[in-house]
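**Student:** This is the structure alone, sequence omitted:
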């Protein structure tokens, strides 16, 4: 079937004629994720699919156990096209659960563990989720169990709470127990009636944005499989590659770089529960890792790691990172390249065989031959002149056609000819007859803290609720580890004293804001600088804080 079998109201699907063309040309895979795993499990049944410190799982085991879990989730009452929020860690249970949902047609809402009441509550309402998967033994001091139970109480449309991990409450549903409810034969009999199409929604991914809770981006079985595989091939990966991933698996990057290519290529992937540089480099040695990536603070931490000389990194063919590939390559003596990725459906990068001019001087090109890219004058449809900076806009077989239930965002997200506006500023560079793109900055108002985009308007609204604050403006300040952190400029109430960073953070977390969104510096001002047309001049604030940081570095040296 070309079109979706289980349509979701509010999702804009690809027209049938265009979907047919994508399938016929190979721009989409004519498969579902479940069928792709079944095919790979038949080809390499005993090969390790996922490797963790807690154990590994073969492709056959991954296929069998996810079948059993998928059947149990259906028995529980979840149905194809139902949405389920995921707040889970990096482990084999997470992989089994998300694949089981893919097989059953249940649509994961791919949240991250750091989200709290504000984000999860709004995602629950918008997605109308009926399921909620939660890590019961999450690291750190925050207890996810009572948090999840309160979310369930506040959102009665969430009918099924399922825990992963070892500290689930008594008599609750757990992944481990659900897997045991079926044997492989009964599970496959239960799943036999579940028919899915490559055009069915696979997952609800989240876009970073400027207005608070991320927008929901529907991704689809056939396009997502192809999107990930084009990227993996672009990085010169194959069945013999070994990949290492230390960031959230349920993030779009985790799905595209780590999970999907594992299922399509039949390669092995090493999963880490969190970022630990010494352990990461030890795993590279132990499993002869060939490819790994840094979306956020990993690369700077490696460059600051003093025991690098103790590790054998000779198996690594490529380390790709958001920025500073040149400095990382010099440090680790491994080919490194800059990347660019956006959940809306574009991945740029360059392979280890590319020249240093490409790998270090640009963020690469798309590995998908069907992607179309323009660089436009911001807020226009005029293409910039050669070499000039402009907004990166694209369309292709994986580009989002519309955000889910977000008419206001959709009204400004596209050009008249269907190109998705990224809000990111790039320059185009032609090298050896091919065009590559270099990221220059962002047009929209957010902070990119280690790969997680923080909407400035949302944080400003919450900071302004503090009793001492009259008004607030959040800007991005440079940071050597995370790339950017949030600095909030505040105008105080008359006679008030500014809160400390710790006090403000506690206040914001109590309000339900995720901790990673809390500003990490406060600057008190009498008034915000303004432009000649009377708008708040955030570039002036950024320039001011950058100068302050430079002076503090000089004074401290």
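**Tutor:** Good, I have the coordinates. Treat the numbers as computed from the prediction; the structure is a model and nothing was measured. Numbering: from 1, shown residues only.

**Student:** going forward, measure contacts and count neighbours with C-alpha atoms only.
**Tutor:** Noted.

**Student:** Now do stretch 337-344: everything it contacts.
**Tutor:** 205-207, 217, 252-253, 318-326, 347-352, 358-360, 362-364, 398-400, 420, 422, 439 (CA atoms under 8 Å, 6 or more residues apart in numbering).

**Student:** How far off centre is it?
**Tutor:** 10 Å (CA atoms, centre = their mean, to the nearest Å).

**Student:** Would you mind listing the buried residues in that stretch?
**Tutor:** Neighbour counts over stretch 337-344 (16 or more other CA atoms under 10 Å) mark 337, 338, 339, 340, 341, 343, 344 as buried.

**Student:** for comparison:
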């Protein structure tokens, strides 16, 4: 269904995230409660005050351990600073923080004063950040100074030069440059230093709680509105399904602002259950393995490329990984061959997760048969999740046959912020994530692929059109086509096919340097560049991406054969 022909809902999605009849249905069924994120940390601190809540490095590189009571003290302190900076109830605050312990009290502070966080991952650059600011109009931004190879202060400076909005930028750093310091303590002693504190807000459970970022289906990612009631339900169910308890010690390896890292089961689920969140500062297996041994990690969530690295490095490491009980793998389909190696290699249970920030989450259950865990991506979190598997013409597939997934349920959104991407939703409120799935006799789903021209690289969704639009802006380029090819490590890798101006020469490094200069995130930079005199076309003269993919797959096969011989 095209955006122009999308049926207008009878309710106003700008103010109500779900139609009234569905609000009543989900409330009466007990899926939705009065729980909100404004009170989450206060409730957790009252129940688990002396439990260890967060372990990791903070923004200053200090190794700290905070109890639930100490995290709450920090959240109250940070909330007071945010309030003085002009953040009020329902204000939006863009958060771009790496995997540091400060992430938890900063986010808790925003929730606690009734404001709305917008979660951005550290890899986002000017193009994405600028679009988030334009769409969400945040009154404040919370970020760090230099982290890894990026100075986020300068990134924000460059981003704001390209937009008319001027949010207050608060920086976790000794030197904020022209911005304001977010004065978070650098030690593990909790001493609130501000006399003015703000009581926990009391938002309506059906109100907008926060904004997440989609994988992007039209170039720059879209913003996903999540309500308190709907998202809280996913946390409670994830705690139940994944057996998260006070004894759980969860290692955050993937970016902490990812939906997968936050809820499936994730940081927020662990805090809800009174467990411990351990922040891993970088994704290298050596770093993670050291933390698993030292912190007696029981649970970790990985995307398939990271799992493959873990499998490759496990035999080369002397670290004791015996505390691991469950490894969650999601973000992209996991090959059965790799899935089968998890149990024997790590001595723990694999739990496959197929979900999306827009809503639907599927888990294999911890007591599923091993063949089901290895060969499927789970079944829905909720009995109220509705699944349609359709042919291209919109008719239902024969049971067991692959088709396009459409879904609706008590935590799947009904639209993106601002009404963009309306063609991803049908008139009944079902959402299409673009996945091709089949349903097994057990009810589990198996992911067969994607229907779009988008590339799933290590769990990050890349829009071919976005990258192409940047490349063709180069004066020596006539045309560009970006396609993906299966990669055993990344899931998919990207290749830019280029048609250059006659007599012009352009290299892979030149293309990539140009894209970085234009502010694209590193994961969007093509892994390979091939220059062609012309592109293959279909019978009606359109670009044949299928032919390019076939050519790329053939090249990859030849390269693999060459390595083997």
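**Tutor:** Yep, it's here. Only a predicted model underlies this, so the values are computations on that prediction, with no experimental measurement involved.

**Student:** Specify the local secondary structure of residue 489 of structure 2.
**Tutor:** coil (DSSP: H, G, I helix; E, B strand; the rest coil).

**Student:** Can you tell me what residue 237 of structure 2 aligns to in structure 1?
**Tutor:** Residue 237 of structure 2 maps onto residue 230 in structure 1, with residues paired by TM-score structural alignment.

**Student:** Please read the previous query as pertaining to residue 47 of structure 2.
**Tutor:** Checking TM-score structural alignment: residue 47 of structure 2 goes with residue 43.

**Student:** count of residues packed around that match?
**Tutor:** 13 (other CA atoms under 10 Å).

**Student:** ok, now residue 317 of structure 2?
**Tutor:** 14.

**Student:** With residue 79 of structure 1 instead?
**Tutor:** Neighbours of residue 79 of structure 1 (other CA under 10 Å): 18.

**Student:** and it, what pairs with it in structure 2?
**Tutor:** Per TM-score structural alignment, residue 79 of structure 1 is aligned with residue 88.

**Student:** Check residue 447 of structure 1 too.
**Tutor:** Alignment note (TM-score structural alignment): residue 447 of structure 1 maps to residue 455 of structure 2.

**Student:** Now its match: closest residue in space, sequence neighbours ignored.
**Tutor:** residue 462 (5.0 Å; CA to CA, 6 or more residues apart in numbering).

**Student:** go on, residue 52 of structure 2?
**Tutor:** residue 67 (4.3 Å).

**Student:** Might one say that that neighbour is in contact with residue 55?
**Tutor:** No: applying CA atoms under 8 Å, one finds residue 67 of structure 2 not in contact with residue 55, separated by 9.0 Å.

**Student:** of the two, who's got more company?
**Tutor:** residue 55 (23 against 20).

**Student:** what helix or strand does the more buried one sit in?
**Tutor:** strand 52-57 (DSSP states H and E).

**Student:** next helix or strand past that strand?
**Tutor:** Next element after strand 52-57 of structure 2 (DSSP H and E): strand 63-67.

**Student:** just the angle between that following strand and strand 52-57, please?
**Tutor:** 170 degrees (axes from the mean of the first three to the mean of the last three CA atoms, to 10 degrees).

**Student:** that older thread, show me what contacts the residue nearest to residue 52 of structure 2?
**Tutor:** By CA under 8 Å, 6+ apart, the residues touching residue 67 of structure 2 are 49, 50, 51, 52, 53, 54.

**Student:** Give me the distance between the most far-flung residue of structure 1 relative to its centre and residue 502 of structure 1.
**Tutor:** What lies farthest from the middle of structure 1 is residue 495; by CA atoms, centre = their mean that is 42.8 Å. Residue 495 of structure 1 is 21 Å from residue 502 of structure 1, where distance means CA to CA, to the nearest Å.

**Student:** Repeat that for residue 118 of structure 1.
**Tutor:** Counting by CA to CA, the gap from residue 118 of structure 1 to residue 502 of structure 1 is 20 Å.
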